[in-house]
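S.K.: Give me a model of this one.
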Amino acid sequence: MTTAHDPKATLKRYLQGTREGLLWKLDGLSERDLRLPRTPTGTNLLGIVKHVAGVEIDYFGVTFGRDWPTPQEVPWIAAPTGDVPPDLLQADFFATADEPAEQILDLYRRVWAFADETIDALPLDAPGRVPWWGDGGADVTLHTILVHVLADLKQHAGHADILRETIDGKVGLLPGNDNMPGGLDWPAYTARLTAIADRF
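M.R.: Sure thing, here's the model as predicted:
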């Protein structure tokens, strides 16, 4: 089967594109801009990356019986039961003052390699178990987890895209392919939409 018609290769390609697109949203920003909460619930760019690192460690590790090799660097990741100490609640959604941005970014890049080892080693129908789903966990396949994680990452990449736009106006899908129409007068466009909204 060629790569073009290989479902696992397709899912992995989209997963990697999403990972890279997410990190692109952090390029060139200061430590403060990366950490500053941008929503009433504290959403921030660096926290999104820290969160998805944990997502991939759990889903491509714990689910398939693999341990992250250095658990001491990810204390915020829940135990298999889902129990989290109170002082670590929401700890995966922000970087502490002792966690430089480059440390979080490096962690996530290493997580890619860890996750890809699972993806490469197993067929799509390989069984796994998510202990934190439902009452007593749920049986899954690698295919299910690839789709689940890709959907989760896409959602967070969308959050990051909007957050970045509020910082400096930079938008787009991927480095080198922003997927935005050229030549549009954005202030006039948003004024038009505002005028329509104001009629209601």
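
S.K.: Please make it C-alpha for all contacts and neighbour counts, starting now.
M.R.: OK.

S.K.: Show me which positions of stretch 29-41 end up buried.
M.R.: 33-38 (16 or more other Cα atoms under 10 Å).

S.K.: Sorry, wrong one. I was asking about stretch 155-173.
M.R.: Applying 16+ other Cα under 10 Å to stretch 155-173 flags 156-164, 171-173 as buried.

S.K.: can you list contacts of that stretch?
M.R.: 18, 21-22, 25-26, 33, 38, 44-45, 48, 178-180 (Cα atoms under 8 Å, 6 or more residues apart in numbering).

S.K.: Export the buried residues of stretch 29-41 to TSV and append columns for distance to residue 52 and secondary structure.
M.R.: Shown next, in TSV, are the buried residues of stretch 29-41 (distance: Cα to Cα, whole Å; DSSP: H, G, I helix; E, B strand; the rest coil):
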residue	distance to residue 52	secondary structure
33	19	helix
34	15	helix
35	15	helix
36	18	coil
37	17	coil
38	18	coil
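
S.K.: Following up with a second sequence; could you model it the same way so I can compare the two?
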Amino acid sequence: MDDKAVLHHYLRSRRADLLAKLDGLSEYDVRRPLTPTGTNLLGLVKHVASVELDYLGEVFGRPADRSLPWFDDDAEPDADLWAAADETREEIIELHRFSAAHSDATIQALPLNAVGEVPWWPQERRRVTLHQILVHMCVETAQHLGHADILRELIDGSAGQRPGDPNLSVRSADEWSGHRARIEAAARQAEETARQAAEAAQRA
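M.R.: Purely as a prediction, here's the structure:
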């Protein structure tokens, strides 16, 4: 594969992995906030789909015929990061697929050195290439997939990209509990060692 095909492959894979984090969950679980700042699974999918439409559409003069009201000037802050009660899971999944298809068409149509402009970036950084934006979207999607990995594990204990993920150690529930306990014990021991060292330094 050439460089564009490699980047496109990684972007497609991370998109699919992110969308799969919704599988098998209730309406509540895909929407509920699990961090103090409100991070939630369906909101992550909505956000990634929305920004990709801009970065691989508008930036290269290929705007999509799609209204994203959560990006309007009068929209509530962070409205792209959560789903209102009247926004359905199906609508957001369809947006994700629409965004992916529109982005794929841009990637296929343009060479890596194609030039675009990001109007919401500072003036000195606005001129970009497709190569740069492909890297940007791979990183952005992977970052939010990492968030989604943690949220899904908090919801139902699912971990890894898929059942049998070779990157995840195979342990029973009891073995995972023991593993976690060892990490907790190590953290507490390190904290106690640091406390003792600080007290010794004060006495010296």
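
S.K.: Can you give me the TM-score here?
M.R.: Between these two chains, after superposing, the TM-score reads 0.89 (TM-score structural alignment, normalised by the length of the first structure); 188 aligned residues with a Cα RMSD of 1.5 Å.

S.K.: just the buried residues of stretch 29-41 of the first structure now: which is nearest residue 200 of the first structure?
M.R.: residue 38 (27.5 Å; Cα to Cα).

S.K.: The closest one pairs with which position in the second structure?
M.R.: Applying TM-score structural alignment, one finds that residue 38 of the first structure aligns to residue 34 in the second structure.

S.K.: Just give the nearest non-adjacent residue to its match, would you?
M.R.: residue 40 (6.2 Å; Cα to Cα, 6 or more residues apart in numbering).

S.K.: count of residues packed around the one you found?
M.R.: 22 (other Cα atoms under 10 Å).

S.K.: Do I have it right that residue 44 of the second structure meets residue 78?
M.R.: No: under the criterion of Cα atoms under 8 Å, residue 44 of the second structure makes no contact with residue 78, lying 11.1 Å away.

S.K.: and these two? which has more neighbours close in?
M.R.: residue 44 (24 against 12).

S.K.: secondary structure element for the aligned partner of residue 48 of the second structure in the first structure?
M.R.: In the first structure, the residue paired with residue 48 of the second structure is residue 52, using TM-score structural alignment. Assessed by DSSP states H and E, residue 52 of the first structure sits inside helix 45-60.

S.K.: how far apart are that helix and its match in the second structure?
M.R.: Once fitted to the second structure, helix 45-60 of the first structure is off its aligned match by 0.5 Å on average (mean Cα distance after the TM-score superposition for the first structure).

S.K.: burial measure for the aligned residue in the second structure for residue 124 of the first structure, as a count.
M.R.: Under the alignment (TM-score structural alignment), residue 124 of the first structure pairs with residue 112 of the second structure. Applying the criterion other Cα under 10 Å, we find 16 residues in the vicinity of residue 112 of the second structure.

S.K.: Tell me the secondary structure of residue 112 of the second structure, please.
M.R.: Here residue 112 of the second structure is recorded as coil under DSSP: H, G, I helix; E, B strand; the rest coil.

S.K.: tell me the contacts of it?
M.R.: 4, 129-131.

S.K.: Sort out for me which of the residues you listed are in strands.
M.R.: residue 129 (DSSP state E).

S.K.: closest to residue 88 of the second structure among the contacts of residue 112 of the second structure?
M.R.: residue 130 (32.1 Å).

S.K.: Going by the alignment, that closest one corresponds to which residue in the first structure?
M.R.: By TM-score structural alignment, residue 130 of the second structure lines up with residue 142.
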